[in-house]
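>>> pasting the sequence and the predicted coordinates here, then a few questions.
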Amino acid sequence: MPRPLVAIIDIAALQHNLTVAKRKTPQARVWAVVKANAYGHGLERALRGFAEADGLALIEPDAAVRLRDLGWRKPILLLEGCFDAVDFAIAAQYQFDIAIHCAEQIALLEQTRFPKPVNIHLKMNSGMNRLGFTPAAFAGAFGRLRDNPAVASITLMTHFANADDADNPALPLAEQLRRFQLGSAGLDAPVSVSNSGATLLHAGLTSHQVRPGVMLYGGSPGTAPAADFDLRPAMTLQSELIGIQQIHAGEAVGYGSRFVAPVPMSVGVVACGYADGYPRHAPTGTPILVQGMRTRVIGNISMDMLTVDLTPVPTAHVGSCVTLWGDDLPIDEVARAAGTIGYELMCAIAPRVRVTER
């Protein structure tokens, strides 16, 4: 029999969240981002949840091939482009859209024979300083691609560092836009600039194509709760109490004895630990639900277990349902308590965790 720990994926929530993205940007083509195994939700489920998307976007060429094998016939975009000549050959075979972010990729593109011209998404580094051509080099890269008969269309792309914090003094959103507009001035091509944060918070931006990611899975790209944007959690991580300990005041709980009971307490043991993807650094006080009632994690997270304060849940018993995040407990709230972001929790679900859907 399996452990009681299960990740429940809500296909209807995925569909709903895509609808929110489309409603926010009715003028734009929507690429549903499905990298990292659809943020831990599974590519097969993403195919059904995002069937109405205009295309799917990810970074892994092998996963892109799998999407084709699973039956996806609409466009697929490789967000980091191709990593070597083999990847370009695969992209040619499966007709992937390809991001181009450096001169080396253009050279590999020019060496690849395509059965028919491919669509290119030319990336500018507008200040995030990860991937992309500088604004000064952007037009030159565009011209080189435009003159290549293997290129069907070119989309101008950049990525915002602070869409959820537009006035960040280190790199304001307006400054990234200014650099992008300066570097792309005079280039006749559609624009793709909006990630989840821009889609939700800056829907008025000119973006002919949008690339929502975490919002599609019910996570917030910023500090505002996802529910404020009408987003629904697509993943609920549930387990059960597998033990209960009655401890006296002054007794400690877990590795390192970090939590010491101030009064006599009932402590519940949950079948979930850091080997399952729960954050090991989640401190005492991290919210958790037992029998639908809010309580807190106490003590250090173990590999296979964590402990909770059952004081608010006097009727709890071995077998009581525990919600780690999801329904009635936003994943972003758990992530903030643990000093991380919801993206990481979604993607960290371990292979040993059973996954079902509804």
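Alright, I've got the coordinates. Residues are numbered from 1 along each chain as shown.
>>> going forward, measure contacts between C-alpha atoms and count neighbours the same way
Noted.
>>> show me where the stretch 51-200 of the chain has strands.
Assigned by DSSP state E, counting those that start in this stretch, the stretch 51-200 of the chain shows strands spanning 55-58, 76-78, 97-100, 118-123, 151-157, 191-194.
>>> can you list contacts of the biggest strand by length in the chain?
Identified as the longest strand of the chain according to DSSP state E is strand 235-247. Contacts of strand 235-247 with the rest of the structure, by Cα atoms under 8 Å, 6 or more residues apart in numbering, involve 4-10, 41, 217-218, 261, 264-272, 317-327, 346.
>>> with stretch 201-215 instead?
By Cα under 8 Å, 6+ apart, stretch 201-215 touches 17, 21, 24-25, 27-34, 39, 57, 163-164, 190-196, 198-199, 220-221, 226, 231, 343.
>>> below is an additional structure, to be compared with the one above:
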Amino acid sequence: MARPAKALISKSALRHNFKVAQQLAPNSNNVAIIKANAYGHGAVVVAQILEQDVQAFGVACIEEALELRVAGINKPILLLEGFFSQEEVAIADKMNFWTMVENQQQLDWILTAQCSNSLKVWLKVDTGMHRLGVQPAEVESFYQQLHSSNNVDKAIVLTTHFASADESDSPSTKKQINLFTDIKQSLKASLNLGEDIVTSMANSAGILAWPQAHCDWNRPGFMLYGNSPLDRNTSNGDMLKPVMTLLSEIISLREVKSGEQVGYGGNWTAKRDSKIATVAIGYGDGYPRIAKNGTPTLVNGSVAPLAGRVSMDMITIDVTDIFDVKIGDEVTLWGNSLPVNEVAEHASTIGYEALTRMPLRTKRIIVD
């Protein structure tokens, strides 16, 4: 009998969430972001499920892109952080990887490379995130050099990234959108290209909450996996369906008296005579160690709060008020009926981190 900790990955939910992204921005193409092992869901599996629907995939680095090619994924793959060495330019040329350019070194590597094909380049502009991207005053020079190079496809994508789009009424996001729009218009006028400039602004939050940020290309990531990045509930976010349901089972039950302590350090004390269930899951399976007492789990459809410190392979939960609990009962850690964002909040983190920290030990099972 296999250890019961597992993550169910729903194909239908994944496809549904991608359709939501399409429906909210019907005039946009989409780069499905599957970096960090598709936010813990399994990059190859997610790519296989979505490949027939998406226009391209996005990853953080060339190692992630190569993993997809080895697995037979043929769609274009965007390197979101660009190249880390000039040798990677030749690999991208051969493998049909698209690349971000955000600094002078990356630009020089592309311009001096010996390419057999024209590279698809995304030029990132720093409009306020202050992490990656060329400065607004440098955009024209970078764009012109790329556009003039035989190594570069003429349809360069001008792009930026939002710092606070998850805040539903963020003034900084409005400023970023306005600045980006001004940069595009100025660039178009100064270069007199004769064609429109291809653009991309919206990440998941931009797709869900900022329709004015919908461009030629959008970049859905977190929302693909059924979770809203927004700071409040919205009708758009409510359309999403969790792709991962993290499950395990009760492996032991015991009665503890009022005043007795449970788990490492005894940081949970029974305030009444209680029934404690031990569940086969812990931080070695991706469940956050710093989840606090009271973090919800679900047993037989009822909330069973965490009672005691999370250990490597097990947690203990309070099932005193749940009728007819027995060994072998299924426990939902997050997923359907229990959003990962809610669990993450109890662990002083965000759903992004909870999902991307899922280790390989926790088996993924593809369903529906």
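Structure received. Owing to the predicted nature of the structure, the values given are computational and were not obtained by experimental measurement.
>>> filter the contacts of strand 235-247 of the first structure down to the buried ones, ChimeraX style.
Command for ChimeraX that selects the buried part of the contacts of strand 235-247 of the first structure, burial taken from 16 or more other Cα atoms under 10 Å:
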select :4,5,6,7,8,9,10,41,217,218,261,265,266,267,268,269,270,271,272,317,320,321,322,323,324,325,326,327,346
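>>> what sits against the aligned residue in the first structure for Thr199 of the second structure?
Using TM-score structural alignment, the partner of Thr199 of the second structure in the first structure is Val191. Counting by Cα under 8 Å, 6+ apart, Val191 of the first structure touches 155-157, 206-209.
>>> hmm, which of those residues are common to the second structure?
Compared against the second structure with both residues aligned by TM-score structural alignment, their matches' Cα atoms under 8 Å, the contacts of Val191 of the first structure retain 155-157, 207-209.
>>> pretty sure Tyr343 of the first structure sits in a strand.
No - assigned with DSSP: H, G, I helix; E, B strand; the rest coil, Tyr343 of the first structure falls outside any strand and is helix.
>>> report the buried residues of stretch 281-290 of the second structure.
In stretch 281-290 of the second structure, residues buried by neighbour count (16+ other Cα under 10 Å) are 281-288.
>>> I'd assumed His346 was in contact with Pro288 of the second structure.
No - taking Cα atoms under 8 Å as the definition, Pro288 of the second structure is not a contact partner of His346, at 9.5 Å.
>>> the stretch 51-200 of the second structure: helices as residue ranges?
Ranges of helices within the stretch 51-200 of the second structure are 62-70, 87-95, 104-111, 139-148, 171-191, based on DSSP state H, counting those that start in this stretch.
>>> right, and the ones you listed - which one's nearest Arg364 of the second structure?
Ranking those by proximity to Arg364 of the second structure (Cα to Cα) places helix 62-70 first, at 17.5 Å.
>>> list the contacts of that closest one.
Outside helix 62-70 of the second structure, the residues that touch it by Cα under 8 Å, 6+ apart are 35-37, 43-44, 47, 59, 77, 79, 83, 88, 95, 97.
>>> considering the residues you listed, which possesses the most neighbours?
Greatest neighbour count in those, by other Cα atoms under 10 Å, goes to Ile77: 29 neighbours.
>>> distance of it from Val46 of the second structure?
Distance, Ile77 of the second structure to Val46 of the second structure, by Cα to Cα, to the nearest Å: 14 Å.
>>> list the buried residues of stretch 130-145 of the second structure.
Buried residues in stretch 130-145 of the second structure, counting neighbours by 16+ other Cα under 10 Å, are found at 132-134, 139-140, 142-143.
>>> closest one of these to Leu306 of the second structure?
Leu132 (39.7 Å).
>>> show me the strands in the stretch 251-358 of the first structure, by range?
Under DSSP E, counting those that start in this stretch, the stretch 251-358 of the first structure gives strands at 252-253, 259-260, 265-270, 287-290, 293-298, 306-309, 321-325, 354-357.
>>> now the ones you listed in a markdown table, with distance to Leu70 of the first structure?
Formatted as a markdown table, the strands of the stretch 251-358 of the first structure follow (distance: least, Cα to Cα, whole Å):
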| stretch | distance to Leu70 of the first structure |
| --- | --- |
| strand 252-253 | 47 |
| strand 259-260 | 48 |
| strand 265-270 | 36 |
| strand 287-290 | 36 |
| strand 293-298 | 40 |
| strand 306-309 | 37 |
| strand 321-325 | 29 |
| strand 354-357 | 18 |
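>>> no more questions from me, cheers.
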